[in-house]
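In: Okay, here's the prediction I keep looking at, along with the sequence it came from:
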Amino acid sequence: MKYTYRFKNHDIETALNVLCGKDYVQKAIREQYDNSNEPVNFKFPNHSAECVKWGHISVCKSEIERVRAYDPDEWNPFPEVNPPECGEYLVTFKDEDADYVQQNYFDMLGRWETAHSDVIAFRALPAPYQPEAKK
């Protein structure tokens, strides 16, 4: 299972992503989240005219949440995980009689096109069938 991390205060997350880069922020949290030290430490370059100086910010772990990350190759429980973008997905619905799977559209307002059933999970659509080239 893959995880990503988010800050409870979105402004802190935005500032760190600008200063350090989103990939670095996620990597630093992954490396430090489960250790025994309380804060998660972030370093960032400060380019001045004469040299490169390094800044340092520490954030309490209580300000960071571990959340399940979207995995296009697995079923993602909804609404615990949201689709990363608008588009068509393979969706498992919970209906009165049974669970079933069908293709459905997730819009930019965060809603599924078919609202008559409850979405319980989703995944990326598989690639279309491609016949093997004849030899």
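Out: Perfect, thanks for sending it.
In: make it CA atoms for all contacts and neighbour counts henceforth
Out: Will do.
In: Quick check: Ile120 touching Tyr100?
Out: No. Contact between Ile120 and Tyr100 fails when scored by Cα atoms under 8 Å: they sit 10.1 Å apart.
In: Quick check: neighbours shared by these two?
Out: 92-94 (Cα atoms under 8 Å, 6 or more residues apart in numbering).
In: Put this next to the first one:
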Amino acid sequence: MWKIKDPELKRKINQFVSDEEIDRICRCDMRDSFDCIFFSFEDDCVSIRIDKSFFKEIPDYDPNNWNPLSEFEPGFSGCYLVTREAGSTPVVDTAFFDKATNEWKPQNSTVTAFRELPEPYQPETNK
């Protein structure tokens, strides 16, 4: 999914265009030779031009597999199963991701990959 990198610019543009619409327009316009993405509103009476360098493509992650943090961004705030560095040894742990600040908590976590927590165990009912 294509997203605006700068949170403040994203907040301002989202007043006019949804994230889904930004993604749809970027998927078309990133292939052309222009340096900017063009957004039009109010029956083309208002238009905004944003340099392509302000956008990044975030691949959709697989909630059931490990997703390297260098390639994927968590989709929502919440607890995740994470791989983090503990010295030179990777360990599996849980951490909270705050989507509003794009930070992992605890903040001293060196998260390298994440995945959604599995559903809790549910014993089968006796038949």
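Out: On my side now, so go ahead. Just so it is clear, the structure is predicted and the values come from calculations on it, not from any experiment.
In: re the thing from before, and Ile120 and Tyr100 of the first structure? Which one has more around it.
Out: Each of Ile120 of the first structure and Tyr100 has its neighbours counted (other Cα atoms under 10 Å); Ile120 has more, 16 against 12.
In: and the helix or strand where the more buried one lies, what other elements does it pack with?
Out: Assignment of secondary structure by DSSP states H and E places Ile120 of the first structure within strand 118-124. Using 3 or more Cα pairs under 8 Å, 6 or more residues apart in numbering; DSSP states H and E as the contact test, the elements touching strand 118-124 of the first structure are strand 76-77, strand 87-94.
In: nearest residue to the most centrally placed residue in the first structure other than its sequence neighbours?
Out: Centroid-nearest residue in the first structure: Ala69, 4.2 Å away (criterion: Cα atoms, centre = their mean). Closest residue in space to Ala69 of the first structure, ignoring its immediate chain neighbours: Tyr3 at 4.6 Å, by Cα to Cα, 6 or more residues apart in numbering.
In: give the contact list for that neighbour.
Out: Per Cα under 8 Å, 6+ apart, neighbours of Tyr3 of the first structure: 66-69.
In: What subset of those is buried?
Out: Neighbour-count burial (16 or more other Cα atoms under 10 Å) is assigned, among the contacts of Tyr3 of the first structure, to 68-69.
In: any chance of the contacts of Tyr3 of the first structure in JSON lines, plus secondary structure and distance to Glu85 of the first structure?
Out: JSON lines is the format used below for the contacts of Tyr3 of the first structure (DSSP: H, G, I helix; E, B strand; the rest coil; distance: Cα to Cα, whole Å):
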{"residue": "Arg66", "secondary structure": "strand", "distance to Glu85 of the first structure": "20"}
{"residue": "Val67", "secondary structure": "strand", "distance to Glu85 of the first structure": "17"}
{"residue": "Arg68", "secondary structure": "strand", "distance to Glu85 of the first structure": "16"}
{"residue": "Ala69", "secondary structure": "coil", "distance to Glu85 of the first structure": "13"}
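In: Mind putting the contacts of Tyr3 of the first structure into CSV with distance to Gln130 of the first structure?
Out: Formatted as CSV, the contacts of Tyr3 of the first structure follow (distance: Cα to Cα, whole Å):
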residue, distance to Gln130 of the first structure
Arg66, 38
Val67, 35
Arg68, 32
Ala69, 29
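In: Between the two ends of stretch 104-111 of the first structure, what distance do you get?
Out: 10 Å (Cα to Cα, to the nearest Å).
In: can you map out the helices along the second structure?
Out: 7-13, 19-29 (DSSP state H).
In: Mind putting those into CSV with distance to Gly78 of the second structure and mean neighbour count?
Out: Formatted as CSV, the helices of the second structure follow (distance: least, Cα to Cα, whole Å; neighbours: other Cα atoms under 10 Å):
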stretch, distance to Gly78 of the second structure, mean neighbour count
helix 7-13, 19, 13
helix 19-29, 20, 15
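In: Many thanks, have a good one.
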